[in-house]
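In: would you be able to build a 3D model of this:
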Amino acid sequence: MKLWGGRFAKSTNVMVDDFNSSIRFDERLYKHDIIGSIAHVTMLAKQNIISAEDMAVIKSGLEDLLDDIESGKVAFDIHEEDIHMNLEKLLIDKVGQVGKKLHTGRSRNDQVALDIRLFMRDELVLVDDMIVNLQEIILDMAAEHLDTIMPSYTHLQKAQPITLAHHLMAYFEMLKRDRSRLEDAKIRMNQLPLGAGALATTTYPLDRYFVADLLGFDGICLNSMDAVSDRDFLIEILAAFSVMMMHLSRFCEEIILWCSNEFQFIELDDAYSTGSSIMPQKKNPDIAELVRGKTGRVYGSLMSLLTTMKALPLAYNKDMQEDKEVTFDALDTVKMCLPIFSDMLRTARINKKNMYDGAGGGFTNATDAADYLVKKGMAFRDAHEVIGKLVLYCLNHQKTLESLTLDEYQNLSKVFENDIYEAISLEACVNKRQVIGGPAKEVMEEVIAINRTYLGMTL
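Out: Presented below is the predicted three-dimensional model:
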């Protein structure tokens, strides 16, 4: 007979048991369910709701049960529906009738709300560590490539010369925001729902603040209906995961382009590439493509939970059981993608010459040529027109700005002098951009130092 079966005259249908059960996916909450139960039963004894002796038996039984699970001695039962009922049944089997007192003053509604918060709080620490590892790789690569000049793009058309360090550090900043979003979500999540009961608290004199302190929460949920029906924190986390995966996907897209024969800016290590079953010459960036593809999977988890929650009346509804599978899937996807992407990036070989040569084409120094005229006293709009005409002249005569003679320059403007050639060199185009946030070497060194401090790394 089920622990809640007193009101029922017949057993549930076997298919209903299977359909209703969540143990297949919520079993991973076992540790946090037990941790929450130990805190709850400790509070019950403190408040004299149960005796200290009963509390000691239950607490010891829960600790033994945790050891049994982690040593592989426990098989969960689908007929007990979920991890909460499984653990309660196993506890009663272990310690006897006193185990039935554990559920005094709580409901599965506030219990599951507690468990998922405890679980995700720990998991976000692991995700954050993975993000930091990727940031450290990016910082090290940026420090190594302060002088590696490459083209930048807008509209996938060559724009201006930058350095690989500057390009990589753009993703570092994105990851900083990703960390911040997850931390913000964790702060809002870190409020104790336990004590809300099914939706209207309980008549027992619970000390919710005591439990919050035991479990490391910043405070308690102040409305019991909201406490059991809130999944905003999971939606926030999935949204943050989605943005982070979007960042990884953008990075992957560039890596895929850079690996192509048309670019040849980088080559991925053999250990992070695959081949073709029919074309022996192929070396495919499958890992980058998979990370890019799995981004849609995380988006799907977010949309699924938003859709589940969009029309639910207060308070708890069984629909909310659907929160876990999508959350766990998105979490697992993120935890799979971050490490393998990090290693793929760390082991990639950079083709500095091809990057430099790429920066030399497409008139990436045209803006600097215009700035040269401005610094000589010409209005920017006039300078823009002059350089535009020079570019058209170069296109019509198969030339570059660097290869034009001084006479050709002066045919359009007498302002040009011999120093134009130094002004439009790739090195000058990069290193004269000394505004903070720009690609100049000394600026990038400053930014890298700032971000090493941000990560708490030794300079």
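In: going by C-alpha atoms from here, please, whenever you check contacts or count neighbours.
Out: Fine.
In: residues contacting Gln236?
Out: Gln isn't right for residue 236; it's Glu. Contact analysis of Glu236 by Cα atoms under 8 Å, 6 or more residues apart in numbering lists Ala185.
In: for comparison, sequence B:
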Amino acid sequence: GIISQLKELIGAICDKAEQYKTAIMPGYTHMQRAQPVTFGHHVLAYAMMFLRDIGRLKDCSARANVSVIGCCALAGTTYNTDRAYEADALGFDSVCMNSIDGVSDRDFLIELLSALSVIMMHLSRFSEELILWSGSEFSFVKLSDAYTTGSSIMPQKKNPDMAELCRGKTGRVYGDLFALLTVMKGLPLAYNKDMQEDKESVFDAADTVCACLQVFTGMIKTLTADTDAMSSAAKKGFINATDLADYFTGKGLPFRDAYKLCGKIVSYCIKQNKVLEDMSVDEYKSFYPYADKDVYAAVDLKNCVYRRISAGGTSPDSVSVQIEYLKNEIK
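Out: Have a look, this model is predicted:
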């Protein structure tokens, strides 16, 4: 089922995170380099999303597992039946408490389609990053040939077709959700033949999600990360500037003032065609007299990553904790 497929995908992501938990790359906000993170930390963010998707599907199941036997057309039955006994014998958790409601709504299917849409949204976002990262402008990852194709006329191309199809099929599942919402939006109580349209939307969405999860899991298992390209990208864009501000704050400067000071230092470096690691101690002292040689440890990219040991942080130790948590959750 879809839950077991999600668990397999989470496991594949955890394995990849373990493999690359020390691989430093830029973390982004607004698609601009922001702070250094590890590749393992980054991909685990998606594993956490997929774990919540499992929770949503379980919630859907709880609300759907309600027996409507005995509701009949809408008014209930005149026969002396034990609806609770029947429900228990058939594996339902409970019986619906209003017979008109039992035959009139498809909200449990709409909720399922909503959960499936969220899964596809997460797959689509991950696909988008894999598409970007596998391109020559980033070159952060290499996708297996099994999940890419060549161009019809350009022999040098290696197109991320499977990721693109997962991204594209997200709109299809969204369409299934809105189709059923639209069917239901104007129906008076109780049953109407319009509800027959629920089957096509639900089956199509479920089949699409299953196919995408199967392909995506294989793609994750077989991709490789180019740690050199990631490391090279991390050395650009002053992504250690926040750590420099923290360094000045540790020297007694309020963070607001440290923030402004670092902005001036970054502007200086841009004009001088330098990075923070290239500045001399005297240059740092010209901005803040209490700066010393320990500033280099503060702006070292590896130290920037390894110091972030808070729960959920990007340090390898924190990433290991996250991996262990996820593996326990999917047992």
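In: in what helix or strand does the counterpart of Cys72 of the second structure in the first structure lie?
Out: Matched to the first structure by TM-score structural alignment, Cys72 of the second structure sits across from Gly197. Counting by DSSP states H and E, there is no helix or strand that carries Gly197 of the first structure.
In: quick check, Gly197 of the first structure in contact with Asp110.
Out: Yes. If you go by Cα atoms under 8 Å, Gly197 of the first structure and Asp110 touch, sitting 5.5 Å apart.
In: these two: which is more packed in?
Out: More neighbours surround Asp110 than the other of Gly197 of the first structure and Asp110, with 24 against 21 (other Cα atoms under 10 Å).
In: which residues does that one contact?
Out: By Cα under 8 Å, 6+ apart, Asp110 of the first structure lies in contact with Pro193, Leu194, Gly195, Ala196, Gly197, Ala198, Ala227, Val228.
In: of those residues, which is the nearest to Glu136 of the first structure?
Out: For those, the closest approach to Glu136 of the first structure (Cα to Cα) belongs to Pro193, at 36.4 Å.
In: wait, the closest one sits on Leu114?
Out: Yes. The pair Pro193 of the first structure / Leu114 is scored as a contact, 5.8 Å apart, by Cα under 8 Å.
In: which of those two has more residues huddled nearby?
Out: Pro193 (31 against 25).
In: tell me how far that one lies from Asp17 of the first structure.
Out: The spacing between Pro193 of the first structure and Asp17 of the first structure, counted by Cα to Cα, to the nearest Å, is 27 Å.
In: next: Met43 of the first structure.
Out: Relative to Asp17 of the first structure, and taking Cα to Cα, Met43 of the first structure is found at 33 Å.
In: how about Asp110 of the first structure?
Out: The gap separating Asp110 of the first structure from Asp17 of the first structure is 22 Å, by Cα to Cα.
In: which parts of the stretch 1-150 of the second structure are helices?
Out: For the stretch 1-150 of the second structure, the helices defined by DSSP state H, counting those that start in this stretch cover 2-19, 39-64, 83-89, 99-104, 107-134.
In: where in the first structure does the third one align, residue-wise?
Out: Counting by TM-score structural alignment, helix 83-89 of the second structure lines up with residues 208-214 of the first structure.
In: which other residues reach that stretch?
Out: With Cα under 8 Å, 6+ apart as the test, stretch 208-214 of the first structure has contacts from Ala39, His40, Met43, Gln191, Leu192, Leu194, Gly195, Asp218, Gly219, Ile220.
In: likewise stretch 222-229 of the second structure?
Out: Around stretch 222-229 of the second structure, the neighbours that count as contacts under Cα under 8 Å, 6+ apart are Tyr20, Ala23, Ile24, Met25, Phe138, Ser139, Phe140, Val141, Lys142, Leu143, Ser144.
In: now stretch 116-135 of the second structure
Out: 46, 49-50, 53, 138-143, 160, 163-164, 166-170, 173-174, 177, 205-206, 209, 216.
In: same check, this time on stretch 273-281 of the second structure
Out: Taking Cα under 8 Å, 6+ apart as the rule, stretch 273-281 of the second structure contacts Lys236, Phe238, Asn240, Ala241, Val266, Cys269, Ala291, Asp292, Lys293, Tyr296, Val299, Asp300.
In: can you list the buried residues in the match of helix 83-89 of the second structure?
Out: For stretch 208-214 of the first structure, burial by neighbour count (16 or more other Cα atoms under 10 Å) applies to Arg208, Tyr209, Phe210, Val211, Ala212, Leu214.
In: tell me how far the last one lies from His40 of the first structure.
Out: So that's Leu214 of the first structure. Using Cα to Cα, we find Leu214 of the first structure at a distance of 9 Å from His40 of the first structure.
In: equivalent analysis for the fifth one, please.
Out: The spacing between Ala212 of the first structure and His40 of the first structure, counted by Cα to Cα, is 10 Å.
In: next: the second one.
Out: Computed as Cα to Cα, the Tyr209 of the first structure to His40 of the first structure distance reads 11 Å.
In: corresponding residue for Val374 of the first structure in the second structure?
Out: Aligning on TM-score structural alignment places Val374 of the first structure opposite Thr249 in the second structure.
In: so its match sits against Phe255, correct?
Out: Yes. Between Thr249 of the second structure and Phe255 there is a contact under Cα under 8 Å: 5.4 Å.
In: going along the chain, name the helices of the stretch 301-450 of the first structure.
Out: Applying DSSP H, counting those that start in this stretch to the stretch 301-450 of the first structure gives helices spanning 323-346, 352-360, 366-375, 380-396, 406-412, 420-423, 426-431, 441-454.
In: how about those helices in CSV, adding distance to Arg24 of the first structure and mean neighbour count?
Out: Below are the helices of the stretch 301-450 of the first structure laid out as CSV (distance: least, Cα to Cα, whole Å; neighbours: other Cα atoms under 10 Å):
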stretch, distance to Arg24 of the first structure, mean neighbour count
helix 323-346, 9, 18
helix 352-360, 50, 19
helix 366-375, 60, 20
helix 380-396, 65, 15
helix 406-412, 74, 14
helix 420-423, 66, 16
helix 426-431, 56, 20
helix 441-454, 41, 17
